[in-house]
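# no sequence for this one, just the structure:
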């Protein structure tokens, strides 16, 4: 009589989950710029407080101002170190302004965008135009504008960090930049800090909502979109810009 042996086969180990995991939405690249003394730093600190964003620290060859911290406000380097990195194409953008070099290192920015983190650049106007040329509509350019050139002069003079000659150079540059504000997607006038911060937050939320179908927008998204629309550069006429530089 034949005996049949029963062999127990262990359950196969579960294979990898065939369901593809959704990739995080790419982060926003928000570029703020404007004339020196317009208050970009103060606006940026208030706007980004409590947010999990990547703030890119620019490299510069200028001397640190009182209270500025190396690696926080800027990475302060020698001209030799800066130019060596530029030759290696290590900057997303770089520019020379009033005798000093400024540049944005590219590697940490791309890494943050890929993991879905918003990135904020605070750079000179020339650098912002380079980013726009390189990345097109992915770069959300925001121009911070003073209420008037007279007010900008007052702020620069009150800062007491520049010679009169250098202040005049900055004002001349500011006149030209203001008249080209239509090159930017948004223009925020920094005459009231609370209102300007609210407009920056609206721009960020509205641009984030645009990554999703409109049917998925919340009422807050729609309200942000309405406010952001009011600070589109197209809402300003050439006469509006001329009034700023002549006042």
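It's in. Note that this is a predicted model, so its numbers are computed, not measured.

# okay, CA-based contacts and neighbour counts for the rest of this
Fine.

# From residue 164, how far off is the one residue sitting closest to the centre of the chain?
Central residue check for the chain by CA atoms, centre = their mean: the C-alpha nearest the mean position is that of residue 31, 2.6 Å away. In this structure, residue 31 lies at 29 Å from residue 164, with CA to CA, to the nearest Å as the measure.

# Quick check: the residue nearest to the centre of the chain touching residue 120?
Yes - using CA atoms under 8 Å, residue 31 is in contact with residue 120, at 5.8 Å.

# that's a strand at residue 92, yeah?
Yes - in this structure, residue 92 lies within a strand as judged by DSSP: H, G, I helix; E, B strand; the rest coil.

# For stretch 103-111, what is the spacing between the initial and final residues?
Counting by CA to CA, the length from the leading to the trailing residue of stretch 103-111 is 17 Å.

# List of residues touching it?
The set of residues that contact stretch 103-111 without belonging to it, under CA atoms under 8 Å, 6 or more residues apart in numbering, is 54, 56-60, 90-95, 119, 127.

# Can you give me the buried ones in that stretch?
Residues of stretch 103-111 classed as buried: 103, 104, 105, 109, 110 (neighbour count, 16 or more other CA atoms under 10 Å).

# Which of these fall within strands?
Among the buried residues of stretch 103-111, the members found in strands (DSSP state E) are 103, 104, 105.

# also this one, for the comparison:
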């Protein structure tokens, strides 16, 4: 079922909804489910220097650029956050996100803890941080192998990095264990809905309450 905002919803400022997890713990699956279910949520499209994977479309999944172009964006302060992951650079373009927040749009970020820290430092009040944990390291290893896309050396590297990423769990507002994808998805939806309702984000509340208290003014 598609989730959409009420026609009578008050004006509000948008939010930056971050999903992080070790590779294989399910954040990309949950992100895809959120985007399919919630028409008021849009994916923040990152720039990256890594080559496209089969099926990835430039401008839809990532903006694929070369390293000199990426470093120019860093030097010109055009990125909200950036990091080097597995030898490639990733970053979030700033201009479109800033404008969207003012217009009340919500952005979904599928990024690691380094990017999360940077976003939080720049836009603390707009950020909601959700970390997804696997049910066990054994299950995480099984999921990585079942992809059939990486060599054993790459999988070993991802497992080592996973334990480092898990150590940053306490830098997030919410932590959800993904032992069942549907249950995990439901919990993440509940977090998103409640964060949209925060008083500080509902910029239309002041005028709305003023009219209730002084209907003849």
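Received the coordinates, thanks. Keep in mind it's a predicted model, so treat the numbers as computed, not measured.

# circling back: okay, among the contacts of stretch 103-111 of the first structure, which ones form the most distant pair?
54 and 95 (21.4 Å; CA to CA).

# Need the contact partners of stretch 165-175 of the second structure.
21, 22, 112, 113, 128, 129, 130, 131, 132, 133.

# Please tell me how far the nearest residue to residue 28 of the second structure once chain neighbours are set aside sits from residue 46 of the second structure.
Here the nearest residue to residue 28 of the second structure in space, its sequence neighbours aside, is residue 110; by CA to CA, 6 or more residues apart in numbering that works out to 6.9 Å. Here the criterion is CA to CA. By it, residue 110 of the second structure lies 9 Å from residue 46 of the second structure.

# Look up how far residue 116 of the second structure lies from the alignment partner in the second structure of residue 141 of the first structure.
Mapped onto the second structure by TM-score structural alignment, residue 141 of the first structure lines up with residue 129. With distances defined as CA to CA, the gap from residue 129 of the second structure to residue 116 of the second structure amounts to 7 Å.

# residues bridging contact with these two, i.e. touching both?
Going by CA under 8 Å, 6+ apart, residues that sit against residue 129 of the second structure and also against residue 116 are residue 18.

# how long is stretch 92-107 of the first structure end to end?
From start residue to end residue, stretch 92-107 of the first structure stretches across 9 Å - CA to CA.

# What span of the second structure is it aligned with?
Residues 80-95 of the second structure are matched to stretch 92-107 of the first structure when aligned by TM-score structural alignment.

# Over to stretch 64-73 of the first structure?
Residues 52-61 of the second structure are where stretch 64-73 of the first structure lands, counting by TM-score structural alignment.

# Need the contact partners of that stretch.
45, 46, 62, 64.

# quick one: the helices in the second structure?
27-37, 67-75, 95-102, 113-123, 137-146, 152-166, 181-196, 205-213 (DSSP state H).

# Just send the ones you listed back as JSON lines, with distance to residue 175 of the second structure too.
Output for these, formatted as JSON lines (distance: least, CA to CA, whole Å):
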{"stretch": "helix 27-37", "distance to residue 175 of the second structure": "12"}
{"stretch": "helix 67-75", "distance to residue 175 of the second structure": "30"}
{"stretch": "helix 95-102", "distance to residue 175 of the second structure": "24"}
{"stretch": "helix 113-123", "distance to residue 175 of the second structure": "13"}
{"stretch": "helix 137-146", "distance to residue 175 of the second structure": "16"}
{"stretch": "helix 152-166", "distance to residue 175 of the second structure": "11"}
{"stretch": "helix 181-196", "distance to residue 175 of the second structure": "9"}
{"stretch": "helix 205-213", "distance to residue 175 of the second structure": "30"}
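
# List just the one of those that sits closest to residue 87 of the second structure.
When the helices of the second structure are compared for distance to residue 87 of the second structure using CA to CA, the nearest one is helix 67-75, at 11.2 Å.

# what's the mean deviation for the closest one versus the first structure?
Comparison of helix 67-75 of the second structure with the first structure after fitting gives an average deviation of 1.3 Å (mean CA distance after the TM-score superposition for the first structure).

# quick one: contacts of that helix?
Looking at what lies outside helix 67-75 of the second structure - CA under 8 Å, 6+ apart - the contacts are 47, 48, 49, 79, 89.

# again, only using 6 Å
Residues outside helix 67-75 of the second structure that contact it (CA atoms under 6 Å, 6 or more residues apart in numbering) are residue 49.

# Would you mark the buried spots in it?
Going by neighbour count (16+ other CA under 10 Å), the buried part of helix 67-75 of the second structure is 70, 73, 74.

# Determine which residue in the second structure is aligned with the residue nearest to the centre of the first structure, please.
Under the alignment (TM-score structural alignment), residue 31 of the first structure pairs with residue 18 of the second structure.

# any idea how far residue 191 of the second structure is from its match?
From residue 18 of the second structure to residue 191 of the second structure the distance is 11 Å (CA to CA).

# again, but for residue 108 of the second structure
From residue 108 of the second structure to residue 191 of the second structure the distance is 13 Å (CA to CA).

# more crowded one of these two?
The residue with the greater number of neighbours, taking residue 108 of the second structure and residue 191 and applying other CA atoms under 10 Å, is residue 108; the counts read 20 against 17.

# need the contact list for that one.
With contacts defined as CA under 6 Å, 6+ apart, the neighbours of residue 108 of the second structure are 17, 18, 42, 43, 44.

# Let's see that with 8 Å instead.
Listed by CA under 8 Å, 6+ apart, the contact set of residue 108 of the second structure reads 16, 17, 18, 19, 31, 41, 42, 43, 44.

# Can you select the buried ones among those residues for me in ChimeraX?
To isolate the buried members of the contacts of residue 108 of the second structure in ChimeraX, using 16+ other CA under 10 Å:
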select :16,17,18,19,31,41,42,43,44
